[in-house]
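**Student:** only geometry, no sequence info:
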């Protein structure tokens, strides 16, 4: 099948590469020439395990090309995926200007029947908006259909999530249109659900907001555990055995960040208000998450006040492991709060330091975890990279000024660290 993917961010680039690997002819289009030039040179604009190899392999085999020419992409394709950014506005509403721009571009170029697929995360009713824009601006009397096909990939495991999704949601105006998408995904042999367009759009927001709710819920429980002397990790284990609850996304810590959960919950709040329904639950999710970085700093302050002049080694800057993405990362809030206390910061992350330098150019960035620990009064675990779980702790304790660890992700067992001679503090324990 001939496919055009508009947008070469996480979703667009991974989607295009995977569809090409499944044997389709794919053209990925982006209006940022520098990004297209990078991709044509084999340089990835994002860090994602396995992506470079997948892209280069399919480029070499001629199934995947990159271009700035949307007209060419539309004309040579049967199915057009819209995978552009949908960032939040200041009021939490989703900014659909990129989607609208692409829809107008498709309208100018469409010359025969096409299926336009919204892959971007968009509010209920966006499919109607895209259809109206194309209908109003098309230059030829041709038919088309608009479909919602939300993505559920996670940064750091995006390729696997695209190849082995829990489910594939196809929101289509008719069974006939849905069959084309079913054919496209058939080789994955994964569960597929056909719905109307509005329901598919809602499934994405409902799913992400529910997962965000689980994170905020367990962090609220962790706060109580800290005061009551309970161990939140044991609480999670006891809850997780209940099949109705499960333990996934029940990891207490610094809360959620990234490009999806924060903006999707905010958008759902705006959608609820738009339709005149109460958003109290969703507002509570946001409120709990907003306070997590300050809660962590308060813990540090309680044990190490005054913080001025003290050196803190930060391990982890990305919002989660296996990505260089720092959007809504808790590290940014923590660094800002530490600097406000006039603390000295040394930071290390396996992938995200270059992105962080753009925001905090004046803090010290280190070559390794051990460099970040050297001479530090305390070590802060901010992102749960696997390599941090495997550190030589005897080497760490030998280079630190004081053997203190504040574990914002609960990656260590308290008794083991205390046995080694560390002063150890974590979340909800």
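**Tutor:** Looks like it came in fine. Here the structure is a predicted model, which means the values were calculated and not measured.
**Student:** switch to C-alpha atoms for all contacts and neighbour counts from now on
**Tutor:** Will do.
**Student:** Flag every buried residue along stretch 39-51.
**Tutor:** By neighbour count with 16 or more other C-alpha atoms under 10 Å, stretch 39-51 contains the buried residues 39, 40, 44, 45, 47, 48, 49, 51.
**Student:** nearest spatial neighbour of the second one, skipping sequence neighbours?
**Tutor:** The shortest distance from residue 40 to any residue that is not its chain neighbour, by C-alpha to C-alpha, 6 or more residues apart in numbering, is 6.5 Å, and that residue is residue 66.
**Student:** swap in residue 108?
**Tutor:** Distance criterion C-alpha to C-alpha, 6+ apart; nearest residue to residue 108, sequence neighbours excluded, is residue 138 at 5.4 Å.
**Student:** need the strands for the stretch 201-350 of the chain, in chain order.
**Tutor:** In order along the chain, the stretch 201-350 of the chain carries the following strands (DSSP state E, counting those that start in this stretch): 311-315, 344-348.
**Student:** returning to that earlier point: could you pull up the residues touching the residue nearest to residue 40?
**Tutor:** Contact analysis of residue 66 by C-alpha atoms under 8 Å, 6 or more residues apart in numbering lists 27, 28, 29, 30, 36, 39, 40.
**Student:** Following element in sequence after the one helix or strand residue 170 maps to, please.
**Tutor:** If you go by DSSP states H and E, residue 170 is part of strand 168-171. Towards the C-terminus, the helix or strand next in line after strand 168-171, according to DSSP H and E, is helix 175-185.
**Student:** for that next one, which positions count as buried?
**Tutor:** Judged by neighbour count using 16+ other C-alpha under 10 Å, the buried positions of helix 175-185 are 177, 178, 181, 182, 184, 185.
**Student:** and here's the other structure:
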């Protein structure tokens, strides 16, 4: 198709990825953000997000003139075919998604957008938001379409350019097809449906994945009690193509920018509609319990009390491959350990010491967490942790104990170095 004029409001990892990838697909894109310092850096093609391939796409788009960055709500919006909203929708005090940023953008752009422009809601929003946006705009010459994102942090560029599916929701078939044509270069299957269904697909998908994770974390506890091996159990499960192996790896809990927010938002919507959803409520409760179970493991490993115990922490981000600390179960565990009186020294390859200010000490090398530690706890599945010099680590610790919440470390190598290894979902 011919190059379209696209504006993306919001330069977070969703908005920036959307802007850079549409430019890569040949469209003319302007990306806006209220953070003027971020806009200035991006205009110089400086990307600080830890997202493979994104910096290269931004540099290419800026260099070739297909991608521009401007601050605020610019006059350039009066000359575009599509406006994608990719602004934050954080959890409000009541658990529902906070739509104030979405509403603010709609209000401020209402009189600026040209006739025939399609407003595309890329932000994760509750059911009914697209219809509400149409009412808020109050213009019959503008269409509003839901187009939820399914970008995994650490794989966002790959997921945008080679998506498993594209979901488009609108009561206006012509506008839906216009949005669909933007993705022609991806070859992805496309689901075109009503706006409410499209909005719900996003929440339904993330909440189902959260359920799988909560299920396997509870299953891992059962494995420990009956001397079963969670790896063998999940391997047997995953070979059933009705189940699949994805999201069957136990850990300290699920977190990040999507699953905690989306599970709470869907539960809030269900409560508002008077639909009892005990399975989702149990999914959230199980996740809360999981981080406390990790703390209990560490407490038991150091002899029953954490007061004054020096603990080494490997990993702070919510998963490997990203620098995101939002709703990270690793951070939650660390805070609970600190609250119980432990003295923490932590390392994460994407969290430099100057980024964190708090009660634990963050260091710039993994081996430093071992010095004087009564236990080391692995909280994020960074592959490099499996390759550490564990013999050297054993020389530094006060007590050679490791709590591996990710089943990441090579057991024979670590035990040969003299460590007692406690692994989630493995026999005692």
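**Tutor:** Sure thing, it's come through. Not measured: the values here are computed from a predicted model.
**Student:** tm score of chain vs chain?
**Tutor:** For this chain pair, the superposition-based TM-score is 0.95 by TM-score structural alignment, normalised by the length of the second structure; 422 aligned residues with a C-alpha RMSD of 1.6 Å.
**Student:** For residue 208 of the first structure, state which of the buried residues of stretch 39-51 of the first structure is nearest.
**Tutor:** residue 48 (20.7 Å; C-alpha to C-alpha).
**Student:** Secondary structure element holding that closest one?
**Tutor:** Residue 48 of the first structure is part of no helix or strand when elements are defined by DSSP H and E.
**Student:** For it, give its distance to residue 338 of the first structure.
**Tutor:** Using C-alpha to C-alpha, to the nearest Å, one obtains 29 Å as the distance from residue 48 of the first structure to residue 338 of the first structure.
**Student:** What of residue 179 of the first structure?
**Tutor:** From residue 179 of the first structure over to residue 338 of the first structure the distance is 54 Å, taken as C-alpha to C-alpha.
**Student:** swap in residue 287 of the first structure?
**Tutor:** Using C-alpha to C-alpha, one gets 21 Å for the distance from residue 287 of the first structure to residue 338 of the first structure.
**Student:** between those two, who's got more neighbours?
**Tutor:** Comparing residue 287 of the first structure with residue 338 by neighbour count (other C-alpha atoms under 10 Å), the higher total belongs to residue 338, at 21 against 12.
**Student:** quick one: the strands in the stretch 51-200 of the first structure?
**Tutor:** According to DSSP E, counting those that start in this stretch, the stretch 51-200 of the first structure carries its strands in the segments 64-67, 79-82, 114-118, 144-148, 168-171, 192-195.
**Student:** Now tabulate those strands in JSON lines and tack on distance to residue 133 of the first structure.
**Tutor:** Putting those into JSON lines (distance: least, C-alpha to C-alpha, whole Å) gives the following:
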{"stretch": "strand 64-67", "distance to residue 133 of the first structure": "24"}
{"stretch": "strand 79-82", "distance to residue 133 of the first structure": "14"}
{"stretch": "strand 114-118", "distance to residue 133 of the first structure": "12"}
{"stretch": "strand 144-148", "distance to residue 133 of the first structure": "11"}
{"stretch": "strand 168-171", "distance to residue 133 of the first structure": "19"}
{"stretch": "strand 192-195", "distance to residue 133 of the first structure": "23"}
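**Student:** now the helix ranked longest in the first structure: which residue numbers in the second structure?
**Tutor:** Longest helix in the first structure, counting residues (DSSP state H): helix 197-228. Helix 197-228 of the first structure corresponds to residues 195-226 of the second structure when matched by TM-score structural alignment.
**Student:** hmm, back to that, is the residue nearest to residue 108 of the first structure in contact with residue 112, as I believe?
**Tutor:** No: contact criterion C-alpha atoms under 8 Å: residue 138 of the first structure and residue 112 do not qualify, at 10.9 Å.
**Student:** If you count surrounding residues, which of those two has more?
**Tutor:** Remark: of residue 138 of the first structure and residue 112, residue 138 carries more neighbours, 19 against 14, as counted by other C-alpha under 10 Å.
**Student:** Who are the contact partners of residue 170 of the second structure?
**Tutor:** For residue 170 of the second structure, the contact set (C-alpha under 8 Å, 6+ apart) comprises 144, 145, 146, 176, 192, 193, 194, 195.
**Student:** now the nearest residue to the fifth one once chain neighbours are set aside: how far from residue 145 of the second structure?
**Tutor:** Same thing as residue 192 of the second structure. Across the structure, with C-alpha to C-alpha, 6+ apart as the measure, the residue nearest residue 192 of the second structure apart from its sequence neighbours is residue 168 (4.9 Å). Computed with C-alpha to C-alpha, the distance linking residue 168 of the second structure and residue 145 of the second structure is 7 Å.
**Student:** Would you mind finding the match for residue 287 of the first structure in the second structure?
**Tutor:** Residue 287 of the first structure is assigned residue 285 in the second structure as its aligned equivalent, the criterion being TM-score structural alignment.
**Student:** In the first structure, what residue corresponds to residue 395 of the second structure?
**Tutor:** For residue 395 of the second structure, the aligned residue in the first structure is residue 398 (criterion: TM-score structural alignment).
**Student:** The aligned partner of residue 7 of the first structure in the second structure and residue 111 of the second structure: what is the separation?
**Tutor:** Aligning on TM-score structural alignment places residue 7 of the first structure opposite residue 10 in the second structure. For residue 10 of the second structure, the distance to residue 111 of the second structure equals 19 Å [C-alpha to C-alpha].
**Student:** who has more neighbours, these two?
**Tutor:** Shown here are residue 10 of the second structure and residue 111; by other C-alpha under 10 Å, residue 10 has more neighbours (26 against 12).
**Student:** Surely the more buried one and residue 32 touch.
**Tutor:** Yes: with contact taken as C-alpha under 8 Å, residue 10 of the second structure and residue 32 are classed as touching, separated by 5.7 Å.
**Student:** Need the overlap of contacts for those two.
**Tutor:** Listed as contacting both residue 10 of the second structure and residue 32 by C-alpha under 8 Å, 6+ apart is no residue at all.
**Student:** What are the boundaries of the helices in the stretch 301-429 of the first structure?
**Tutor:** Shown for the stretch 301-429 of the first structure, the helices assigned by DSSP state H, counting those that start in this stretch span residues 330-340, 353-357, 369-373, 386-389, 393-399, 414-419.
**Student:** For those, give me a markdown table that also has distance to residue 238 of the first structure.
**Tutor:** Output for the helices of the stretch 301-429 of the first structure, formatted as a markdown table (distance: least, C-alpha to C-alpha, whole Å):
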| stretch | distance to residue 238 of the first structure |
| --- | --- |
| helix 330-340 | 28 |
| helix 353-357 | 37 |
| helix 369-373 | 33 |
| helix 386-389 | 24 |
| helix 393-399 | 30 |
| helix 414-419 | 19 |
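**Student:** Would you mind finding the most buried of these?
**Tutor:** Compared across the helices of the stretch 301-429 of the first structure, helix 369-373 shows the largest average neighbour count, a mean of 24 (mean count of other C-alpha atoms under 10 Å).
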